[in-house]
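Novice: Sequence and predicted structure, then a few things I'm wondering about:
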Amino acid sequence: MDFFLSLNPIVQAGLAGVFTWLCTALGSSTVFFVKEVNQRFLAMMQGAAGGVMTAASFWSLLAPALAHAEKHLVGIPTWFPAAIGFVLGGIFLRMVDKFVPHLHYAGDHGDTDPTDSKLSRTWMLFLAVTIHNIPEGMAIGVAFAAAASGIEGAALASAISLAIGIGIQNIPEGSALSLPLMAEGRSKRKAFHLGQMSALVEPFGAVIGAAAVLVMQTLLPYALSFAAGAMIFVVVEELIPESQTSGNTDVATLSFMVGFVIMMILDVALG
């Protein structure tokens, strides 16, 4: 741990991104042990992932953004950077959704017309998960940069807890992609590789996010809230709807609450 603490925050963010990618690979490896998709389990895991990301968006990202704005920004309302960044994060994900052809496992969300693309259903499912892994990597990078910059409410332990929380929710996310791909006839090996590859954007996103924020310190509150807005977009647009489509609504909702509490405890206890 002492070695990790001594590293440059960009390197820390990159290693944290590698950790979350490995968690996705762990989840994707379930294709080698499970023969079919258990819809109830999938709904529980998607619900829990939504809860983790919702809690992380506030305690690890929005709260430090508000605290920094209140202490250091003069002449503008405290809520302004958080509000602007949060909305821009959602708009960014919406634009990516609109222009990158992809397909959700539970059906079309009205993002892009699958018939307009020459990509196979497999690759469109892969792109859907990959797109929504982008803000997770960004969030990790921004959190480590905020901790290194001494932002009030943004501790290194909080950034680590964010990475742990995202890693936890990446395990079912990897399963949620690989198992349906196997059910559609893909080999276990290919389903695994596509599942783990969907999270390769996270280490790169973490490094880019940390580097950008460290170079432009004034962007910190905006970047923190931008990452939060992008993550909440993923929760509302994908995780919650997908968890509710199989008829396991109550257990999915309770799983959301459990995931929220787990992430809250991680952040408050470690931060």
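Specialist: Nice, I can see it.
Novice: drop to CA atoms for contacts and neighbour counts, all remaining ones
Specialist: OK.
Novice: What are the boundaries of the helices in the stretch 101-250 of the chain?
Specialist: Listed in chain order, the helices found in the stretch 101-250 of the chain under DSSP state H, counting those that start in this stretch are 121-148, 156-183, 188-197, 201-215, 220-234, 240-243, 249-270.
Novice: From the chain's centroid, how far away is the fourth one?
Specialist: If I follow you right, that is helix 201-215. The gap between the average C-alpha position of helix 201-215 and the chain average comes to 14 Å, counting by CA atoms, centre = their mean, to the nearest Å.
Novice: Same check on the shortest one?
Specialist: Offset of helix 240-243 from its chain centre (CA atoms, centre = their mean): 15 Å.
Novice: One more: stretch 17-29?
Specialist: Stretch 17-29 sits 12 Å away from the centroid of its parent chain (CA atoms, centre = their mean).
Novice: same thing with stretch 151-165?
Specialist: On CA atoms, centre = their mean, the centre of stretch 151-165 falls 15 Å from the chain's centre.
Novice: do stretch 141-160 as well
Specialist: Mean-position distance between stretch 141-160 and its chain equals 17 Å (CA atoms, centre = their mean).
Novice: ok, now stretch 182-198?
Specialist: For stretch 182-198, the distance from its own C-alpha centre to the chain's C-alpha centre is 20 Å (CA atoms, centre = their mean).
Novice: Repeat that for stretch 109-119.
Specialist: When C-alpha coordinates are averaged (CA atoms, centre = their mean), stretch 109-119 and its chain have centres 23 Å apart.
Novice: what comes up buried for that stretch?
Specialist: For stretch 109-119, burial by neighbour count (16 or more other CA atoms under 10 Å) applies to D111, T112, P114.
Novice: Which residues are in contact with I160?
Specialist: A16, F144 (CA atoms under 8 Å, 6 or more residues apart in numbering).
Novice: now swap in A183 and tell me
Specialist: Counting by CA under 8 Å, 6+ apart, A183 makes contact with E36, V37.
Novice: and the gap between it and T78?
Specialist: For A183, the distance to T78 (CA to CA, to the nearest Å) stands at 49 Å.
Novice: what does T245 give?
Specialist: Summarising the geometry, the distance separating T245 from T78, computed by CA to CA, is 39 Å.
Novice: Between those two, tell me which one has more neighbours.
Specialist: T78 (18 against 14; other CA atoms under 10 Å).
Novice: just checking, the more buried one touches E70?
Specialist: Yes. T78 is in contact with E70 according to CA atoms under 8 Å; the separation is 5.1 Å.
Novice: Which elements pack onto the helix or strand where V87 lies?
Specialist: Element membership for V87 (DSSP states H and E) is helix 79-99. Helices and strands touching helix 79-99, by 3 or more CA pairs under 8 Å, 6 or more residues apart in numbering; DSSP states H and E, are helix 63-72, helix 121-148, helix 220-234.
Novice: then this one, side by side with the first:
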Amino acid sequence: MLNYIADSPPFVQALVAGLITWLLTALGAATVFLFKTVNQKILSSMQGFAAGIMIAASFWSLLQPAIESSSDSTYPWLPAAIGFLLGGVFIRSLDYVIPHMHRNAQDSSQKVEGVETGLSKNTLLFLAITLHNIPEGLAIGVAFGGVATGNEHATLLGALGLAIGIGIQNIPEGAALSLPMHAAGQSKWKSFNYGQGSALVEPVFATLGAAAVLIVTPILPYALAFAAGAMIFVVVEELIPDSQSGENTDLATLSLMLGFTIMMILDVALG
């Protein structure tokens, strides 16, 4: 199986990896067929766990390879610094344009980010998670694209490790969207579709990320750091505040550390 993946074009590899992470999101969203309500302790721990995965992936799988890829330049940290900041600016720009509401918003009277709209709260929550998934797709894409460029710091196993880590955190992420929606009165099927649909952007942006690196090979360190910056922005703006908004802050923090450790092990072992 690994040989088949290795022989495929990089944009196909990225697409397949993105589809797998989407399927794992759907698996998490499918828990809505088993449970009617969501336990707040579990929800906080899932959000903390996802944050830990993304923080570790941002460094071990993206920023470190970005810096190592520029080790022969006068300022090896410069592409990583520029790309990282641009990634954050990119997500902030999308925040400014696309209407959405984060999960820690208690009611629709709270401020909705993005342009003014009459969309329902469920749709706004769906768009918030969809925004969250864009940098994950990009991260997968640039990782597989980097392997195809022949960069010695980018490996197929490392790209697979990143995809596996993102896929693991997508399982609780799908549940964290579908279960609260069902508890609020939505049907199981509608809640499931919201949950799984939020990750459809991942295979799309994974393919785009791989294609961008292949077309313009020198942007690899910038692209890796860009994906890292976008992911960190999402973690700090959304995941950590959501996980810390209830009464389970210690559990959420420990879950973050567990997620970080798992992703670190995956990256070091496979990278």
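Specialist: Nice, I can see it. On a predicted model such as this, the values are computed, not experimentally measured, just so you know.
Novice: How alike are these chains, TM-score-wise?
Specialist: After superposition, the two chains reach a TM-score of 0.96 (TM-score structural alignment, normalised by the length of structure 1), with 267 aligned residues with a CA RMSD of 1.4 Å.
Novice: where does the counterpart of A30 of structure 2 in structure 1 land in three-state SS?
Specialist: Alignment of A30 of structure 2 against structure 1 is given by TM-score structural alignment, with S29 as its counterpart. Classification of S29 of structure 1 into helix, strand or coil gives helix, according to DSSP: H, G, I helix; E, B strand; the rest coil.
Novice: give the contact list for S29 of structure 1.
Specialist: With contacts taken as CA under 8 Å, 6+ apart, S29 of structure 1 has the following neighbours: S175, F192.
Novice: Check G259 of structure 1 too.
Specialist: Under the criterion of CA under 8 Å, 6+ apart, the contact partners of G259 of structure 1 comprise G47, A48, A49, G50, G51, V52.
Novice: circling back to that earlier point, which one of the buried residues of stretch 109-119 of structure 1 is nearest I262 of structure 1?
Specialist: When these are compared for distance to I262 of structure 1 (CA to CA), D111 wins out at 31.3 Å.
Novice: now that closest one: how far from A227 of structure 1?
Specialist: Computed as CA to CA, the D111 of structure 1 to A227 of structure 1 distance reads 21 Å.
Novice: so how far is L62 of structure 1 from the residue nearest to Q217 of structure 1 when sequence neighbours are not counted?
Specialist: Residue nearest to Q217 of structure 1 in three dimensions, not counting chain neighbours: S149, with 8.0 Å by CA to CA, 6 or more residues apart in numbering. According to CA to CA, S149 of structure 1 and L62 of structure 1 sit 16 Å apart.
Novice: Identify, out of the helices of the stretch 101-250 of structure 1, the most deeply packed stretch.
Specialist: Stretch with highest mean neighbour count among these: helix 220-234 (a mean of 29; mean count of other CA atoms under 10 Å).
Novice: now that helix, how far from the centre of its chain.
Specialist: Relative to its chain's centre, helix 220-234 of structure 1 lies at 11 Å (CA atoms, centre = their mean).
Novice: Average offset of that helix relative to structure 2?
Specialist: After superposition onto structure 2, the mean distance of helix 220-234 of structure 1 to its aligned counterpart is 0.4 Å, using mean CA distance after the TM-score superposition for structure 1.
Novice: quick one, that helix and helix 79-99 angle?
Specialist: Relative orientation of helix 220-234 of structure 1 with respect to helix 79-99: 40 degrees, computed using axes from the mean of the first three to the mean of the last three CA atoms, to 10 degrees.
Novice: So which other helices or strands are in contact with helix 220-234 of structure 1?
Specialist: Judged by 3+ CA pairs under 8 Å, 6+ apart, the packing partners of helix 220-234 of structure 1 are helix 39-56, helix 63-72, helix 79-99, helix 121-148.
Novice: Any idea which of those gets closest to V236 of structure 1?
Specialist: Of all these, it is helix 39-56 that lies closest to V236 of structure 1, at 8.2 Å by CA to CA.
Novice: So for the closest one, what gets flagged as buried?
Specialist: With burial defined by 16+ other CA under 10 Å, the residues of helix 39-56 of structure 1 counted as buried are 41-56.
Novice: just to revisit the earlier point, nearest to C23 of structure 1, of the helices and strands packed on helix 79-99 of structure 1?
Specialist: Here helix 121-148 is closest among the helices and strands packed on helix 79-99 of structure 1 (CA to CA), at 12.6 Å.
Novice: Just give me the mean distance for the closest one relative to structure 2.
Specialist: By mean CA distance after the TM-score superposition for structure 1, the fitted helix 121-148 of structure 1 averages 0.6 Å away from its aligned residues in structure 2.
Novice: which strands and helices sit next to that helix?
Specialist: Based on contacts counted as 3+ CA pairs under 8 Å, 6+ apart, the elements that helix 121-148 of structure 1 packs against are helix 9-28, helix 79-99, helix 156-183, helix 201-215, helix 220-234.
Novice: wait, what's in contact with the residue most central in space within structure 1?
Specialist: Among the residues of structure 1, the one closest to the centroid is E136, at 3.2 Å (CA atoms, centre = their mean). For E136 of structure 1, the contacting residues are I166, E202, G205, A206, A227, M231, by CA under 8 Å, 6+ apart.
Novice: what does the fourth one align to in structure 2?
Specialist: Same thing as A206 of structure 1. In structure 2, the residue paired with A206 of structure 1 is A206, using TM-score structural alignment.
Novice: how long is stretch 146-163 of structure 1 end to end?
Specialist: Stretch 146-163 of structure 1 stretches 14 Å from its first residue to its last (CA to CA).
Novice: Would you check the span in structure 2 matched by it?
Specialist: Using TM-score structural alignment, the match for stretch 146-163 of structure 1 in structure 2 runs over residues 146-163.
Novice: which of the contacts of G259 of structure 1 lies closest to A13 of structure 1?
Specialist: Checking the contacts of G259 of structure 1 one by one against A13 of structure 1 (CA to CA), the nearest turns out to be V52, at 19.0 Å.
Novice: Was I right to think the closest one contacts G167?
Specialist: No. Taking contacts as CA under 8 Å, V52 of structure 1 lies outside contact range of G167: 9.9 Å.
Novice: Can you say which of the helices and strands packed on helix 220-234 of structure 1 is nearest to W21 of structure 1?
Specialist: Using CA to CA and comparing these, the one that lies nearest W21 of structure 1 is helix 121-148, at 9.5 Å.
Novice: now the contacts of E136 of structure 1 in TSV, with distance to M257 of structure 1?
Specialist: Formatted as TSV, the entries for the contacts of E136 of structure 1 read as follows, by distance: CA to CA, whole Å:
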residue	distance to M257 of structure 1
I166	16
E202	25
G205	28
A206	27
A227	21
M231	17
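Novice: rewinding a little: distance to L125 of structure 1 added to the buried residues of stretch 109-119 of structure 1, as TSV?
Specialist: Compiled in TSV, these are given as follows (distance: CA to CA, whole Å):
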residue	distance to L125 of structure 1
D111	13
T112	12
P114	11
